[in-house]
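*Asks:* Predicted coordinates and the sequence they were generated for:
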Amino acid sequence: MKILFIHGLASSGAYRMASTLRILFKESEVIAPDVPIEPDEALALLQGICRDEQPDLIVGHSLGGYWAQKLRGFRKILINPELHVSRFLRQRIGTMEYLSPRRDGALSFEITGEICDGYEALEQTEFDGLTPEEIALTTGVFADRDELVDCREEFEGIYPGRAHIFPGGHFPNFNQIKQHIFPIIGQTIKE
């Protein structure tokens, strides 16, 4: 099985959730790219990976959940997804440090108004093309104490019956992933 993991803001393919997926899904290939902050570059990269690799499952965390949601035709799990990236980023304009190492060695990145505008433009068509089949391919997993993002109610309105809750915060640790998210992923794969 091939899993595409899409990390969140200020992170990288080396984020601990990618490592956790590799441990829990030993027989699977986990593809975990460093996603650029620029929206057009990020979308092109992820669409290219999906086209070339044809993953069996996409797992996206936070901003990665936003991207996973946009990749139509693939089974996907959105963990604590941010569905309003432009609004979230506008509160953080400026330089941010990466929280996990990037392959290119970059230590920080810049959030600009132009980047926020790019996300806002993409959000205008965020839920276009949602057929019943596409809705059935999408599962949301939400922390009951997420300190950064709360899009569960909106997700449930768009993807009825497709949300799960787990005890924890925005950044689930290994035990939370193993005990609560791993079984949901396993169930989703079998659907």
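*Replies:* Here it is on my side, so go on.
*Asks:* okay, CA-based contacts and neighbour counts for the rest of this
*Replies:* OK.
*Asks:* Wait, residue 78 touches residue 61, no?
*Replies:* Yes - the pair residue 78 and residue 61 passes the contact test of Cα atoms under 8 Å, sitting 6.1 Å apart.
*Asks:* Which positions in the longest helix seen in the chain come out as buried?
*Replies:* Scanning the chain for the helix with the most residues, using DSSP state H, yields helix 39-53. Using 16 or more other Cα atoms under 10 Å as the test for burial, helix 39-53 gives 39, 43, 45-47, 50.
*Asks:* what about the strands in this structure?
*Replies:* Along the chain, counting by DSSP state E, strands occupy 2-6, 29-31, 57-61, 76-79, 94-97, 108-111, 138-143, 163-166.
*Asks:* from those strands, which stretch is densest packed?
*Replies:* Each of those was scored by mean neighbour count; the highest is strand 76-79, a mean of 28, by mean count of other Cα atoms under 10 Å.
*Asks:* Structure two is appended below for comparative analysis:
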Amino acid sequence: MSNPLFGIDTDRGMFRRYEDPLYLLGCSLPDDPDGLLLGLVSEGVRRLRQLDRFYSEAWMCVNRAVAVQQLAEADREKFSSSKPTLQQAIDDATDAAEAFYLFGFRLFDITRILQTKCNANLQIVEPKNFNHVRNHLIIHPERYKQELLWSAHVTNKDGRGVVIKIKRTKTRHPITHDPGLGPNATELQEYIERWIIQFSEHLSRAT
């Protein structure tokens, strides 16, 4: 069996590098008279492009916010006038990060649907931290009584980027910290790569 990741171009981006392998998987799918499976693959390829776009945009805004903050701290007289620019950069970074989580989860969902439709029982660890941020903090915080509202701060230290912070009621439940956009994106990327390899192996055995 050939390596489904052979020849990928890492210069194409963190996620776009998987476009060709995903297209090739589409060529190996079982009979699909309704075109559902191929449609999912095509959408998955589009999501890969979106992920790179919003991930890059988020980091661009993070770096802009950090630069503005550093300038303001160096000159305290300019701090007040810098606040609107700083807040706009933080808002833009947060918006891009939120879009990244939403489209990333859709791609994750597509992988699960394809597994189910192709009867593939894959043993892959899901992107836990990525899913936690999307599900519990951004989309459904109201379902968890200890989690009320969320906000975000940005940092370019340790590759974290946009970090989701939550406001909680008093609780004995352990607090789950968001590692940040950078580590969560890497976790999702590693999941996608493992999924492509294992799903390709499944399709090869099934034919």
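*Replies:* Looks like it came in fine. The structure presented is a predicted model; accordingly, all values stated were derived computationally and were not measured.
*Asks:* so what number do they get for TM-score?
*Replies:* Once superposed, chain against chain, the TM-score is 0.25 (TM-score structural alignment, normalised by the length of the first structure); 91 aligned residues with a Cα RMSD of 5.8 Å.
*Asks:* elements contacting the longest helix of the first structure?
*Replies:* Judged by 3 or more Cα pairs under 8 Å, 6 or more residues apart in numbering; DSSP states H and E, helix 39-53 of the first structure is in contact with helix 113-123.
*Asks:* just checking, what packs against the helix it packs on?
*Replies:* In terms of contacts (3+ Cα pairs under 8 Å, 6+ apart), helix 113-123 of the first structure is packed against helix 39-53, helix 85-90.
*Asks:* make it 6 Å
*Replies:* Using 3 or more Cα pairs under 6 Å, 6 or more residues apart in numbering; DSSP states H and E as the contact test, the elements touching helix 113-123 of the first structure are helix 85-90.
*Asks:* Mind listing residues that contact the helix it packs on?
*Replies:* With contact meaning Cα atoms under 6 Å, 6 or more residues apart in numbering, helix 85-90 of the first structure is reached by 116, 119-120.
*Asks:* just those residues now: which is nearest residue 154 of the first structure?
*Replies:* Among these, residue 120 lies closest to residue 154 of the first structure (Cα to Cα), at 17.1 Å.
*Asks:* Not counting its neighbours along the chain, what's nearest the closest one?
*Replies:* residue 86 (5.2 Å; Cα to Cα, 6 or more residues apart in numbering).
*Asks:* just residue 50 of the second structure next, same as before
*Replies:* For residue 50 of the second structure, ignoring the flanking residues on the chain, the nearest one in space by Cα to Cα, 6+ apart is residue 103 at 7.1 Å.
*Asks:* Report the buried residues of the helix or strand harbouring the one you found.
*Replies:* Assessed by DSSP states H and E, residue 103 of the second structure sits inside helix 79-117. Going by neighbour count (16+ other Cα under 10 Å), the buried part of helix 79-117 of the second structure is 79, 82, 86, 89-105, 107-108, 110-111, 114-115.
*Asks:* cool, and stretch 194-206 of the second structure?
*Replies:* Burial within stretch 194-206 of the second structure, assessed by neighbour count using 16+ other Cα under 10 Å, is assigned to 194-196, 198-203.
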